[in-house]
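Colleague: coordinates only, no sequence provided:
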């Protein structure tokens, strides 16, 4: 089996430069510090990604937006005679991914820094491309998925997880409402870079068709997001999120205290014996290269 050789210099499209800066700064360091929490939050959806990817023992897999590498490691275990390559913008997260892969004793993983939108993917180098909530942020999704399609062999498979629309994701809806403190907040669009960038099924189908993918399918996945072991644990986590800091930044002291009190109350209201759980909904998007 030939393992694709990564270039030595990471490339970033100018459309994604701001995001690259964030993920190589405070956002990336924060994610490393709380990697287990972030991975556990959406772990309920992980089995569907592996089922959709249909990884075989000898497959070469590219994991887009791999973060700390939980999905790359899962792919590597599913392809013991193959190889899993994780690509991400964030150097801190990639360092953590390498550390965790080594600690797990995996010898068939590689992690490279780069922007999958412009990364010089070797033509036909991969059998499967996967992404665990990492493909919604492309500045030019058609260009990005065209590049990824180029990296797949003919007939190669794509499987990714993305969030459905905000209204179907209680976890984020509740956070936004608590932190809005009575202010109107704009609805995130379903066709712009961000957490809901691949939430509109028609947009997803248009993008992937334009990129050269066929048999595009979106399967709805109801599930839960786990934000902590109990109310105080969850509050400690969500109160430090970038989203929380951003929404609190425009409030005066009184409004900020009230918003945090509401947030704490919401964590308590959703506490269960299995942890603090909120309703969530994702898409499992599958397709293959024509």
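Modeller: Ah, there it is. Please read all numbers here as calculations on a predicted model, not as lab measurements. Numbering: from 1, shown residues only.
Colleague: for the rest of this, base every contact and every neighbour count on C-alpha atoms.
Modeller: Fine.
Colleague: thought residue 58 was touching residue 81, still the case?
Modeller: Yes: here residue 81 reaches residue 58: they are 4.7 Å apart, a contact under CA atoms under 8 Å.
Colleague: tally of neighbours for residue 107?
Modeller: By the criterion of other CA atoms under 10 Å, residue 107 has 12 neighbours.
Colleague: separation between it and residue 170?
Modeller: Going from residue 107 to residue 170 by CA to CA, to the nearest Å gives 39 Å.
Colleague: strands of the stretch 151-290 of the chain, residue ranges please.
Modeller: For the stretch 151-290 of the chain, applying DSSP state E, counting those that start in this stretch gives strands covering 152-163, 213-228, 271-272, 275-289.
Colleague: JSON lines for the ones you listed, including mean neighbour count?
Modeller: Output for the strands of the stretch 151-290 of the chain, formatted as JSON lines (neighbours: other CA atoms under 10 Å):
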{"stretch": "strand 152-163", "mean neighbour count": "22"}
{"stretch": "strand 213-228", "mean neighbour count": "19"}
{"stretch": "strand 271-272", "mean neighbour count": "16"}
{"stretch": "strand 275-289", "mean neighbour count": "23"}
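Colleague: out of those, which gets nearest to residue 255?
Modeller: When the strands of the stretch 151-290 of the chain are compared by CA to CA, strand 213-228 sits nearest residue 255, at 23.6 Å.
Colleague: and that closest one, what does it pack against?
Modeller: Strand 213-228 sits against helix 35-41, helix 201-210, helix 231-238, strand 275-289, with contacts defined as 3 or more CA pairs under 8 Å, 6 or more residues apart in numbering; DSSP states H and E.
Colleague: for the last one, what is the distance to the chain centroid?
Modeller: Translated: strand 275-289. Relative to the chain's own centre, strand 275-289 is displaced by 10 Å; criterion: CA atoms, centre = their mean, to the nearest Å.
Colleague: which helices and strands sit right next to that strand?
Modeller: Packed next to strand 275-289, using 3+ CA pairs under 8 Å, 6+ apart, are helix 46-53, strand 152-163, helix 170-180, strand 213-228.
Colleague: need those in JSON lines (columns: distance to residue 188).
Modeller: Formatted as JSON lines, those follow (distance: least, CA to CA, whole Å):
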{"stretch": "helix 46-53", "distance to residue 188": "24"}
{"stretch": "strand 152-163", "distance to residue 188": "12"}
{"stretch": "helix 170-180", "distance to residue 188": "11"}
{"stretch": "strand 213-228", "distance to residue 188": "19"}
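Colleague: put this beside the first:
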């Protein structure tokens, strides 16, 4: 398992380094889309002006940079396996004039922080991709102070997320994709009802809350949706990677046809649903 986990981590590091350019390009759109999830999570963390906060799997910096604005007398550490993604976050922090943010390239299963260091620890849209989620949870809880809130955001059920399933399902219909083994990293790995609450209880957390948050991915046109998804969604790019040009053209055509069902008020609106969970370290 260790060798397999190490291989997955290295693959993810390379992939996210490559996709950091797409996340930089589409930053404003990603901020608007993901804002409701980050806002719900930060409310659960109960931050105070002097809180020390750890964002695990921080990617391009959200909602960690928003958290930095809420803890002017505290500090936020953005930790991620991808130096490329943290480079985007660093640029954004500088542009906002934030001086209470640090950056750490590291593995979520081996966080380089002391025990009981942070007032809040969380992971937004990263946990389901970690090779060994229990190891990452142990590290997140270890780094949190007693009484600290530990939180996560993960994608909900596939049926509640046509923003992803529309294009991924179309790719699957045109290509014979390998069926992932149970428990392997994936977009909807943490979606089953009660899954996250059980994981948080098993990690030793108390006062666990779990809420569903829904919003819409809004794109101007099928072309806009296609460009956005192929430049920010690693699962989409990997699904298309081995398709020949003819297959890609057919997939694109089918996706465009399906998007017609989601056109409302002059835009494409695709439901996006996530689970926000948080617990307290005892």
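Modeller: Alright, I've got the coordinates. Please read all numbers here as calculations on a predicted model, not as lab measurements.
Colleague: show me what residue 263 of structure 1 aligns to in structure 2.
Modeller: Aligned counterpart of residue 263 of structure 1 in structure 2: residue 255 (TM-score structural alignment).
Colleague: pretty sure that match contacts residue 167?
Modeller: Yes: Residue 255 of structure 2 is within contact range of residue 167, at 6.1 Å (criterion: CA under 8 Å).
Colleague: run the chain-centre distance for stretch 263-277 of structure 2.
Modeller: 16 Å.
Colleague: stretch 262-279 of structure 2 too?
Modeller: The gap between where stretch 262-279 of structure 2 is centred and where its chain is centred comes out at 15 Å by CA atoms, centre = their mean.
Colleague: distance of the residue lying farthest from the centre of structure 1 relative to residue 261 of structure 1?
Modeller: No residue in structure 1 sits farther from the centre than residue 254, which is 34.4 Å out by CA atoms, centre = their mean. Going from residue 254 of structure 1 to residue 261 of structure 1 by CA to CA gives 11 Å.
Colleague: before we move on, what about residue 118 of structure 1?
Modeller: 44 Å.
Colleague: between the two, who's got more neighbours?
Modeller: Shown here are residue 118 of structure 1 and residue 261; by other CA under 10 Å, residue 118 has more neighbours (18 against 14).
Colleague: for that one, helix, strand, or coil?
Modeller: Counting by DSSP: H, G, I helix; E, B strand; the rest coil, the backbone at residue 118 of structure 1 sits in coil.
Colleague: does it really touch residue 147, like I thought?
Modeller: Yes: between residue 118 of structure 1 and residue 147 there is a contact under CA under 8 Å: 6.9 Å.
Colleague: contacts for stretch 120-132 of structure 2, please.
Modeller: For stretch 120-132 of structure 2, contacts defined as CA atoms under 8 Å, 6 or more residues apart in numbering pick out 5, 8-9, 38, 45, 47, 51-58, 63, 108-109, 133, 136, 140-141, 143-145, 148-155, 184-190.
Colleague: recalculate using a threshold of 6 Å.
Modeller: Contacts to stretch 120-132 of structure 2, defined as CA atoms under 6 Å, 6 or more residues apart in numbering, come from residues 5, 53-57, 148-154, 185-186, 189-190.
Colleague: if you count neighbours, what's buried in the longest helix along structure 1?
Modeller: Taking DSSP state H as the criterion, structure 1 has its longest helix at helix 253-269. Going by neighbour count (16 or more other CA atoms under 10 Å), the buried part of helix 253-269 of structure 1 is 255-256, 259-260, 262-264, 266-268.
Colleague: next, the angle strand 275-289 makes with that helix.
Modeller: Between helix 253-269 of structure 1 and strand 275-289, the angle comes out at 80 degrees (axes from the mean of the first three to the mean of the last three CA atoms, to 10 degrees).
Colleague: ok, average deviation of helix 253-269 of structure 1 from structure 2?
Modeller: For helix 253-269 of structure 1, the mean deviation from structure 2 after alignment is 2.6 Å (mean CA distance after the TM-score superposition for structure 1).
Colleague: can you give me the angle that helix makes with strand 213-228?
Modeller: 100 degrees.
Colleague: tell me the helices and strands packed up against helix 253-269 of structure 1.
Modeller: The contact analysis (3 or more CA pairs under 6 Å, 6 or more residues apart in numbering; DSSP states H and E) places helix 253-269 of structure 1 against helix 170-180, helix 231-238.
Colleague: can you check which part of structure 2 the longest one sits on?
Modeller: Pointing back at helix 170-180 of structure 1 there. The aligned range for helix 170-180 of structure 1 is 162-172, by TM-score structural alignment.
Colleague: now do the shortest one
Modeller: Counting by TM-score structural alignment, helix 231-238 of structure 1 pairs with residues 222-229 of structure 2.
Colleague: now the strands: where do they sit in the stretch 1-150 of structure 2?
Modeller: Taking DSSP E, counting those that start in this stretch to define them, one finds strands in the stretch 1-150 of structure 2 at 52-56, 75-80, 101-105, 118-124, 144-155.
Colleague: among these, which comes closest to residue 272 of structure 2?
Modeller: With CA to CA, the closest approach to residue 272 of structure 2 among the strands of the stretch 1-150 of structure 2 belongs to strand 144-155: 8.2 Å.
Colleague: superposed on structure 1, what's the mean shift for that closest one?
Modeller: On superposition with structure 1, the mean distance recorded for strand 144-155 of structure 2 (mean CA distance after the TM-score superposition for structure 1) is 0.9 Å.
Colleague: got a list of contacts for that strand?
Modeller: In contact with strand 144-155 of structure 2 (CA under 6 Å, 6+ apart) are residues 45, 116-125, 188, 274-282.
Colleague: what about the alignment partner in structure 1 of residue 206 of structure 2, distance to residue 59 of structure 1?
Modeller: Aligned counterpart of residue 206 of structure 2 in structure 1: residue 214 (TM-score structural alignment). Distance, residue 214 of structure 1 to residue 59 of structure 1, using CA to CA: 20 Å.
Colleague: now the longest helix along structure 2: buried residues?
Modeller: The longest helix of structure 2 (DSSP H) is helix 2-25. Buried residues in helix 2-25 of structure 2, counted by 16+ other CA under 10 Å: 8-9, 12-13, 15-24.
Colleague: again, but for stretch 163-172 of structure 1
Modeller: 163-166, 169-172.
Colleague: of the residues you listed, closest to residue 94 of structure 1?
Modeller: Closest to residue 94 of structure 1, out of all of those and judged by CA to CA, is residue 163, at 23.1 Å.
Colleague: the closest residue to the closest one other than its chain neighbours: what's it in contact with?
Modeller: Spatial nearest neighbour of residue 163 of structure 1, excluding adjacent residues (CA to CA, 6 or more residues apart in numbering): residue 282 at 4.3 Å. Counting by CA under 6 Å, 6+ apart, residue 282 of structure 1 touches 162-164, 221.
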